[in-house]
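Colleague: Any chance you could fold what I've pasted below:
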Amino acid sequence: MRVGAAWAVAVDWVRERMSADPGVRGAFFSGSTVGLAVWQAEGGRDWRHGDG
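Modeller: Model (predicted):
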């Protein structure tokens, strides 16, 4: 799974929880996925798939 796809799943999950639980106000991303998602969004190649 690409980082962008994983982020989309996480965003959907948080939105669902926010609508059901007023105590949930959001989430944050941390670690290497932050830089990797930006890199992929800017046209970087994913080395795991042999394209770069």
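Colleague: only C-alpha atoms for contact and neighbour calcs from this point on.
Modeller: Will do.
Colleague: Now the residue nearest to the spatial centre of the chain: which helix or strand?
Modeller: Closest to where the C-alpha atoms of the chain average out (Cα atoms, centre = their mean) is residue 7, at 1.9 Å. Assessed by DSSP states H and E, residue 7 sits inside helix 3-20.
Colleague: here's the other one to compare against:
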Amino acid sequence: MLGWAVTFFIIAIIAAVFGFGGIAGAATGIAQFLFFVFVALLVISLIANALRGKSPKV
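Modeller: Below is the predicted model of the structure:
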């Protein structure tokens, strides 16, 4: 998912360089949304892993 965010960010930069403001704005919005979804899923995964509390195998 982070790869998709980076891809849309690169598309936004290229579109902005060529003067396509609408496309750049849309791609930036999508990249920002995907980035925050990625961060939220990362935090949920870390919390779930911490709460699972498996004991180390001896």
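Colleague: before we move on, back to that, so what does the residue nearest to the centre of the first structure match up with in the second structure?
Modeller: When the second structure is aligned by TM-score structural alignment, residue 7 of the first structure is paired with residue 5.
Colleague: how about the nearest residue to its match, chain neighbours excluded?
Modeller: In space, residue 5 of the second structure comes closest to residue 31 once its chain neighbours are excluded; the distance is 4.3 Å by Cα to Cα, 6 or more residues apart in numbering.
Colleague: Contact partners for residue 26 of the first structure?
Modeller: By Cα atoms under 8 Å, 6 or more residues apart in numbering, residue 26 of the first structure lies in contact with 14-15, 18.
Colleague: Type out the ChimeraX command that picks the buried ones from those.
Modeller: Burial among the contacts of residue 26 of the first structure is assessed by 16 or more other Cα atoms under 10 Å; the matching ChimeraX selection reads:
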select :14
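Colleague: Show me which of the contacts of residue 26 of the first structure is closest to residue 36 of the first structure.
Modeller: The nearest member of the contacts of residue 26 of the first structure to residue 36 of the first structure, counting by Cα to Cα, is residue 14 at 20.8 Å.
Colleague: Lovely, talk soon.
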